[in-house]
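**Q** sequence and predicted structure below; questions after.
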Amino acid sequence: MTKIIKLDRENPDVNLIDEAAKILLDGGLVAFPTETVYGIGANSLNPDAVKKIFIAKGRPQDNPLILHIAKFEDLYRYVKSVPKNAVIMMENFWPGPLTMIFEKSDIVPSINTAGMNTVAIRMPSNIIAHTLIERAGIPVSAPSANLSGKPSPTEASHVINDLNGRVDMIIDGGKCDVGVESTVVDMTGEVPTILRPGGITKEMIIKAIGSVKVDPIVYKKPPNGLKPKAPGMKYKHYSPDAEVYIVKGNLHDVTKKIQELTEFQLNKGKKVGIMATEQTCKKYQKGEVIVVGDRERPETIAKNLFNVLREFDKKGVDVVYSEGFGYDEIGLAIMNRLEKAAGYKEIILKE
């Protein structure tokens, strides 16, 4: 049986958090909110506990996990060295939605790292998550608290839908603030490299340390046989039950094309979902239209993206058409997740 508790995100009940911490220390699984998405956590130093994450999610074991810590000094226990740029990044972005990859120390069980000699670590800013890790006194391995391949959970109801009965406890701490997973930056090379975009943008990192690369895999379908160094690099992710297509081009042409495609699918007897924005929603007269956010405030799109994909599942649509978005700032994270949800199925209109 899964115990479900509700906590005030600003002032959580420490007694209940201690109960969750004991579950982690005893080798159990706890789903909890972070500022990005909900995570399913286990004691990183207990291989048997970590293995339960893969079983609960149906997650391939070659997909590495992120270790979550609560204190800066903890980082030095689990990695071999911390380069100067990483220290600057910690000072600027921790606690927060940034994950960094280092060469791991021997204390980190290889089940967390898919057998590689590198480990991904972050320090969450969500008070519930941070307090839980701190009270447990251990690093917590925590991928997103969803069934593998499904849209990541940004509300407790999403976790309950996917994992009730598969974990020992679910902590309801309200809606997540960022809505997409953390930015993952590989710090082991000469120049730091973004392997997964997120709430800490490329532009923010450049401002902090002067230079960062973006791995080409962020922009395209991963090749067969890829050995992922970070979560979310290899497998199809974030997908609703429906087929998802992204329509790219001039926004006026995009809305017109989506209307044509919707009409075509409706005539075939299909139920169609349209992922629209505040600026375009009134242009669509048919289909199940859901507003994902405001184009002038892309952070609203990031925050609502996974929830909207899950809403389309609730509505039982067969096909989803989404407008494309820009690749600058947090738009890179939005498009990275959306393209994975679509399995890279795109309709590109000529300018």
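**A** Perfect, I can see it now.
**Q** only C-alpha atoms for contact and neighbour calcs from this point on.
**A** Will do.
**Q** once you drop chain neighbours, what's closest to the residue nearest to the spatial centre of the chain?
**A** Note on the chain: the residue nearest the mean C-alpha position is E181, at 2.7 Å, using C-alpha atoms, centre = their mean. In space, and not counting its chain neighbours, E181 is closest to T36: 5.1 Å by C-alpha to C-alpha, 6 or more residues apart in numbering.
**Q** which residues sit in contact with the one you found?
**A** 97, 154, 176-182, 199 (C-alpha atoms under 8 Å, 6 or more residues apart in numbering).
**Q** since we're on the residue nearest to I107 when sequence neighbours are not counted, how many residues are nearby?
**A** Distance criterion C-alpha to C-alpha, 6+ apart; nearest residue to I107, sequence neighbours excluded, is Y78 at 6.4 Å. Other residues near Y78 come to 21 when the count uses other C-alpha atoms under 10 Å.
**Q** what separates Y78 from S322, distance-wise?
**A** 41 Å (C-alpha to C-alpha, to the nearest Å).
**Q** list the contacts for the residue of the chain most remote from its centre?
**A** Ranked by distance from the centre of the chain (C-alpha atoms, centre = their mean), the top residue is N267, with 35.6 Å. Contacts here follow C-alpha under 8 Å, 6+ apart; on that basis N267 touches nothing.
**Q** how much space between it and G287?
**A** Taken as C-alpha to C-alpha, the span from N267 to G287 is 12 Å.
**Q** and what of K104?
**A** Taking C-alpha to C-alpha, one finds K104 at 50 Å from G287.
**Q** N161 now?
**A** N161 is 25 Å from G287, by C-alpha to C-alpha.
**Q** the two: which has the busier surroundings?
**A** Using other C-alpha under 10 Å as the criterion, N161 and G287 rank with G287 on top: 20 against 12.
**Q** confirm L332 sits in a helix?
**A** Yes: under DSSP: H, G, I helix; E, B strand; the rest coil, L332 falls within a helix.
**Q** mind listing what it touches?
**A** Taking C-alpha under 8 Å, 6+ apart, one finds 197-198, 326 in contact with L332.
**Q** want to compare, so here's the second one:
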Amino acid sequence: MVTAQDIADAANTIRAGGLVAFPTETVYGLAANALDATAVAQVFELKCRPQFDPLISHIADASQLTKLAREVPAQALELIEHFWPGPLSLVLKKQPQVPDIVTAGLSSFAIRCPDHEIARKLIRSAGVPLAAPSANRFGMISPTTATHVIEQFGDQLPIVLDDGPCRIGVESTVVSFVDSQDGRPMLLRPGGVTLEKLEEIIGPIEVPTLVSSRPTSPGQLSRHYSPATPLILSADSEKIVSANDKLKVGLMSFQRPHFTAGFAAIEVLSEQGCLREAAVNLFAAMRRLDALGLDIIVAQPVPEVELGRAIMDRLRRAAVS
């Protein structure tokens, strides 16, 4: 249980230029004062994150947005009204006080209001927006519990606010209002708010088919969210385990698999085939398999609709060699 004193101590650390890990509804974040370039540099250093990969800024409520964003288009305001607080990040033109290190030198930045009481209390107590990527080493599996964070950083990160498992389990959806060539908003990363729900509110959203050579938001690199164990994304898990009968092969299945022979370990994301449950379980299941000393992990695809789009995005990036 996170106490008021825990939040006060974490807020003091943020104001003093330090780092803390904190829970959100999506994954645990590694937070620094988003307006302090020196503090944000520590985030990149601790994560071993390249500085060309921008961060998401977090605010406690939409009233803080005008201090950070230069302009907020009408469609962005509609999404804010419907989905904030929530797992939706918007890419907007930034005000000059947002340091370039947060945005990787871009004139735009990603921002969201998390749907998590502890997160918003921390932001209010600190009195500053938080630049907060996932609290893990760069490119590795995202953390959905405080234990995952501690396993990664240990004593390097003395304050970890532990509020149990994350409710959603995959990162926020990112929609840009500055990248599109035809004026339409662009989906840069699928996540906790589905494309279908977004389009119900503002109509068609552009979905790019190519990966940008320079990220304009987090989560756009071709390899990300990856276990140390090689991961293969395939619907034909039986064929793969049969062809690698001398190896220890793990299986990550959407539902209970019909074929289980030959697998050293099996993780089922959702017995009932629920995409929301599968999203919650995704990173934790990947971590458990990764800890078993397997030679290969085979991940079966999930239906690529609604939250399945975010799950498949993470699996594809985890599987890129």
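**A** Structure received. All values reported here derive from a predicted model rather than from experimental measurement.
**Q** select only the buried ones of the contacts of L332 of structure 1 in ChimeraX?
**A** Per 16 or more other C-alpha atoms under 10 Å, the buried members of the contacts of L332 of structure 1 correspond to this ChimeraX selection:
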select :197,198
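**Q** what is the nearest of the contacts of L332 of structure 1 to M123 of structure 1?
**A** Among the contacts of L332 of structure 1, G198 lies closest to M123 of structure 1 (C-alpha to C-alpha), at 14.5 Å.
**Q** the closest one: what secondary structure?
**A** Three-state call for G198 of structure 1 (three-state DSSP): coil.
**Q** show me what it lines up with in structure 2.
**A** Correspondence of G198 of structure 1 to structure 2, assessed by TM-score structural alignment: G191.
**Q** neighbours around the nearest residue to that match once chain neighbours are set aside, how many?
**A** Excluding the flanking residues, the one nearest G191 of structure 2 by C-alpha to C-alpha, 6+ apart is T173, at 3.8 Å. By the criterion of other C-alpha under 10 Å, T173 of structure 2 has 24 neighbours.
**Q** circling back: of the contacts of L332 of structure 1, closest to A20 of structure 1?
**A** Of all the contacts of L332 of structure 1, A20 of structure 1 sits closest to G198, with 27.6 Å by C-alpha to C-alpha.
**Q** ok, the corresponding residue of structure 1 for H58 of structure 2 to D172 of structure 1 distance?
**A** Matched by TM-score structural alignment, H58 of structure 2 corresponds to H68 in structure 1. To D172 of structure 1, H68 of structure 1 is 19 Å away according to C-alpha to C-alpha.
**Q** so which of these two has more stuff around it?
**A** H68 (27 against 22).
**Q** touching, that one and I133? I think so.
**A** Yes: using C-alpha atoms under 8 Å, H68 of structure 1 is in contact with I133, at 7.4 Å.
**Q** shared neighbours, the two?
**A** What both H68 of structure 1 and I133 touch, as defined by C-alpha under 8 Å, 6+ apart, is the set 139-140.
**Q** in structure 2, which spans are strands?
**A** Under the criterion DSSP state E, strands of structure 2 are mapped to 20-22, 29-33, 56-58, 88-93, 108-112, 130-131, 173-176, 186-189, 231-233, 249-253, 265-268, 296-299.
**Q** please say which position in structure 1 A261 of structure 2 maps to.
**A** Match for A261 of structure 2 (TM-score structural alignment): Q285.
**Q** any idea how far the closest residue to that match other than its chain neighbours is from A156 of structure 1?
**A** Spatial nearest neighbour of Q285 of structure 1, chain neighbours left out: Q259 (7.9 Å); criterion: C-alpha to C-alpha, 6+ apart. Applying C-alpha to C-alpha, the value for Q259 of structure 1 to A156 of structure 1 is 34 Å.
**Q** then R135 of structure 1?
**A** Taking C-alpha to C-alpha, one finds R135 of structure 1 at 22 Å from A156 of structure 1.
**Q** surely L251 of structure 2 touches F263?
**A** Yes: contact status for L251 of structure 2 versus F263: in contact at 6.6 Å, counting by C-alpha under 8 Å.
**Q** tally of neighbours for C48 of structure 2?
**A** Number of residues near C48 of structure 2 (other C-alpha under 10 Å) recorded here: 13.
**Q** list the contacts of it.
**A** 137-138.
**Q** looking at Q259 and A156 of structure 1, which one has more neighbours?
**A** Legend: neighbour count by other C-alpha under 10 Å for Q259 of structure 1 and A156, higher for A156 (24 against 18).
**Q** that one against I171, yeah?
**A** Yes: counting by C-alpha under 8 Å, A156 of structure 1 does reach I171; the two are 7.3 Å apart.
**Q** find residues that contact each of these two.
**A** P33.
**Q** alignment lookup: the residue nearest to E181 of structure 1 to structure 2.
**A** Checking TM-score structural alignment: T36 of structure 1 goes with T26.
**Q** what distance do you get for its match to A299 of structure 2?
**A** Counting by C-alpha to C-alpha, the gap from T26 of structure 2 to A299 of structure 2 is 21 Å.
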